[in-house]
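Q: Following is a predicted model, sequence given first.
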Amino acid sequence: MSRPKIKSKNDVKEGSCFKSIPVSSGRESYVPQVTPDRHQATARKLKDKLNIATWNIRTLLQKTLENIKQEMERMKLNILGLSEVRWKGAGKITSGGHEIIYSDGTESEKGVGIIVEQTVSKAIKGYWALSDRVLLVKIAGKPVDLNIIQVYAPTANSNDEDLDKFYNDLDTAKTQCKSQDPLIIMGDFNAKVGTEKVDDIVGKHGLGIRNERGEKLIEWCQTNNIIVGNTWFQQPPRRKRTWKSPGDETRNQIDYMMISKRYRNALLLAKTYPSADCYSDYVPVVGKFKLKLKKNSKPFTNIKFDLAILKTNQTIREKYQISVQNKFESLGDAEEVEQQ
C-alpha cells in the first residue's frame, strides 16, 4: 500500500537525552514498587465505564497540580496520565483524595505519572517505574485486570539510542502484562501517524503528515497488536490536535490513546478537550472506555469466641480439652524451667 511522503524530522519540540533514575525507595527503577498480584482477595464491581485521559502538562508544580485536579473533576476523569511531570525520583503520594504515581529522573527532567480518583485508587494492584519515560500501573478488573502504560517519548533532536531505549522500556512494560488483560498505552509519542489508514492499526481520522517517528510507532503497534485509538473517530480538527507551537503557527497530533486490538470495542470514543487549561501548550486526549474494575469491600472483623458453649456442649468441651492438653504436653520435652 502506498504511503505519503515522510518528513525527515519530527518538527515538534526539543528535549534532553535519557538518564538512569533511582526510585524513591532506594531500589532500582525496574523493581516493582508494589507487590502486583497477591492483593485483591475480596472484591466487587466498581463501575463499567471509565473516562481515561493523557496530557502533557510540561511540569507538575503545586499550583499546576491543584489546577489539574480541578480539570479532572470538571472533565469527570477517573484516570489521567501525565507527561513531563518533572518530579525527582519515583513513588506514590496522595493529594486531596487523588492518588499520584510518578516516575521521574534525578534532575527533574522529563518524567511521567498517573493520577487516579479515590474510587479507582482502591483497585490499584501495583505499579512499575521503568524509567522517566515509561510507567506501568495495574488495576484490578472484572473479569480481567486493566494495565495502563503512560509514556513520554524522546523528541526530534534526540538520537537513535534514546529512541531505541524508549521502545525497549515499552517492550519490557508490555511483557509484564498478561495477554488476556486489556492494555491501554497512552502519552506523548512525539510522532505523527497522519491521516492514511494502515490495516486495522491506524484509522483515517488522524491529523497531519506522517513522519519517521510515526512510521516507527506504527511498526511497533503492528508487531504488538495495538491500535491507535484516537485515529478511528471522526472529529473536527480542533478535537484532533494535541499540541500547538508558540504563536499557534503549527498544530500537530503527537499524543495518542492506544489499546490492545482484542479490546478495541471497549474504547467508545477518543478526542481532545481544547478547553482544558494547565498553562501548557498541550491539550488532553480523553478516551471513554467500557471496562469493569474491582475494589476491596470486605472490612476487617475481629474474631469472637463463644466461650459459653464450653459449658453447654459436651463434645466441643472434650475436643477443646484434648487440644489444650496436647499443646501443653509438648512442653514436657524442655528440661529447664526457662525453656518451659
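A: Received it, and whenever you're ready, just let me know what you need.
Q: Please count neighbours and contacts with C-alpha atoms only from this point.
A: Fine.
Q: from what I can see residue 267 touches residue 290, true?
A: Yes - with contact defined as C-alpha atoms under 8 Å, residue 267 and residue 290 form a contacting pair (6.6 Å).
Q: Of these two, which one has the most company?
A: residue 267 (21 against 15; other C-alpha atoms under 10 Å).
Q: what's near enough to touch the more buried one?
A: 229, 259, 287-290 (C-alpha atoms under 8 Å, 6 or more residues apart in numbering).
Q: do you know how far it is from residue 141?
A: Here the criterion is C-alpha to C-alpha, to the nearest Å. By it, residue 267 lies 16 Å from residue 141.
Q: related to what we said a few turns ago, now the contacts of residue 267 in CSV, with distance to residue 135 and secondary structure?
A: Shown next, in CSV, are these (distance: C-alpha to C-alpha, whole Å; DSSP: H, G, I helix; E, B strand; the rest coil):
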residue, distance to residue 135, secondary structure
229, 19, helix
259, 16, strand
287, 19, strand
288, 21, strand
289, 20, strand
290, 23, strand
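Q: here comes the other one, which I'd like you to weigh against the first:
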Amino acid sequence: MMDQVSTTAQARASPSSDAHCPRPSGASSQQGLPRNGRARLKKQAFRVATLNIGTLTGRGRELADLLRRRRVHVASLQETRWKGAKAKELGDGYKLLYNGGVSGRNGVGVVICEELKDKVVDVQRCSDRLMLVKLDMQESLVNIVSAYAPQAGCSSEDKADFWQLLDAVMQSVSADEQVLVLGDLNGHLGMARTGYERGHGGYAIGNQEGEDVLAFALAYDLALTNTYFKKKVDHLATYSSGGIKTQIDFCLVRRTQLSLVTNAKVIP
C-alpha cells in the first residue's frame, strides 16, 4: 500500500511525431503524507512518470514492460491518439484510464499499477488534453492530473481554453489533498526565474518562454520538480529541434510537499 509520494519517475518516452526526446520523470519522496494531522505512515517510495507517447496504438505491451522495469506506480500519457473514454488492461498488472476526442488527435491517459487499482475513487475526463484520477491512499487523497497543453501552432483560443480548464480542475481539488500535475505543457523554460523563485528551482533549459507554465505554478503554489535538481542536459531536456534542446514536460507538486521529492530526471 502506498502511503507516500515518491516521484522518482524513471521512465523514458517512446519516439513521437513532434521531435520529443525522453520525457522527464516525476518526483520521489521518502516521507509519509499525513492528512488532517494523522500520524505519518511507514516510509515508502512512490514513482511517477510522464511521457508523450506519440501514439499508443500497438504499444500497450511495450509501455507496460517499460513501466514495470522502471518500477513506476503511476504514469501520465499524452498524445495517445485514441478515441473515446475507456479503460484497458495493458499487461504486467498495469491498467490504462484514457480520454480522447472523436478526431483521434491528442488524447491523454493515466496508467495505474496493480497495487493501486483499487485505490481509484474518482476519474474526471475533462477533455482530450486533460484528465484527473483521484487515489485514496488511506492517509491522503492524491490527485493525478494528466495534461497536454496546445502546441505553439495552435490558436490562442485553444491555449486559453486549456489553461482555463486546468484552472477549473485545480480549483476542484481540496487544499488538504495531494496533487501531481504531470504532462507535456509545451512551454519552454529557461534558467531565469525572477518573480517565480518559489516554483522554479533554477535548473532548466529553454528559450525564456513558458510564461503560462510559470504563471500557473505561481497561482497554485506549485513547484516544477524537474527544475530543482542539477542534472546533465540529457537528463533535463525533453524536446529537441534543430540541435536545440529544451524542457517542455514537467511534474508539478504543491510547494509545501517539495521536501518529499527526492529526485526528478529524464531517462535517456
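A: It's in. These numbers come from a predicted model, not from an experiment.
Q: So which of the contacts of residue 267 of the first structure wins on neighbours?
A: residue 229 (28 neighbours).
Q: Enumerate every residue touching that residue.
A: Taking C-alpha under 8 Å, 6+ apart, one finds 202-203, 256-259, 264, 267, 270 in contact with residue 229 of the first structure.
Q: for residue 120 of the second structure, same thing?
A: Here residue 120 of the second structure is in contact with 133-136 (criterion: C-alpha under 8 Å, 6+ apart).
Q: Taking the residues you listed, tell me the two that lie furthest apart.
A: 133 and 136 (10.1 Å; C-alpha to C-alpha).
Q: List the residues that are in contact with both of the two.
A: 120-121.
Q: follow-up on the earlier one: in the second structure, which of the contacts of residue 267 of the first structure remain in contact?
A: Mapping those onto the second structure (both residues aligned by TM-score structural alignment, their matches' C-alpha atoms under 8 Å) leaves residue 229 still in contact.
Q: Just the closest of the contacts of residue 267 of the first structure to residue 80 of the first structure, please.
A: Nearest to residue 80 of the first structure among these, with distances taken as C-alpha to C-alpha, is residue 287, at 10.2 Å.
Q: If we only consider the contacts of residue 120 of the second structure, which is nearest to residue 175 of the second structure?
A: residue 134 (13.9 Å).
Q: any idea which element the corresponding residue of the first structure for that closest one lies in?
A: Matched by TM-score structural alignment, residue 134 of the second structure corresponds to residue 138 in the first structure. Assigned by DSSP states H and E, residue 138 of the first structure belongs to strand 134-139.
Q: mind listing what's buried in that strand?
A: 134-139 (16 or more other C-alpha atoms under 10 Å).
Q: Excluding chain neighbours, what is closest to the residue of the first structure sitting at the aligned position of residue 112 of the second structure?
A: Correspondence of residue 112 of the second structure to the first structure, assessed by TM-score structural alignment: residue 116. Using C-alpha to C-alpha, 6 or more residues apart in numbering and skipping residues adjacent in sequence, the residue nearest residue 116 of the first structure is residue 79, 4.5 Å away.
Q: residues near the one you found, how many?
A: Neighbours of residue 79 of the first structure (other C-alpha under 10 Å): 22.
Q: surely it meets residue 117?
A: Yes - here residue 79 of the first structure reaches residue 117: they are 6.6 Å apart, a contact under C-alpha under 8 Å.
Q: which residues of the stretch 51-200 of the first structure fall in helices?
A: Ranges of helices in the stretch 51-200 of the first structure, per DSSP state H, counting those that start in this stretch, are 62-74, 118-121, 160-175.
Q: quick one, which of the ones you listed is nearest to residue 249 of the first structure?
A: helix 62-74 (25.3 Å).
Q: quick one: the aligned partner of the residue nearest to residue 116 of the first structure in the second structure from residue 172 of the second structure, how far?
A: Residue 79 of the first structure maps onto residue 74 in the second structure, with residues paired by TM-score structural alignment. According to C-alpha to C-alpha, residue 74 of the second structure stands 21 Å off from residue 172 of the second structure.
Q: picking up where we left off before, now flag whichever of the contacts of residue 229 of the first structure is closest to residue 48 of the first structure.
A: residue 267 (12.0 Å).
Q: What is the aligned counterpart of the closest one in the second structure?
A: Counting by TM-score structural alignment, the partner of residue 267 of the first structure is residue 261.
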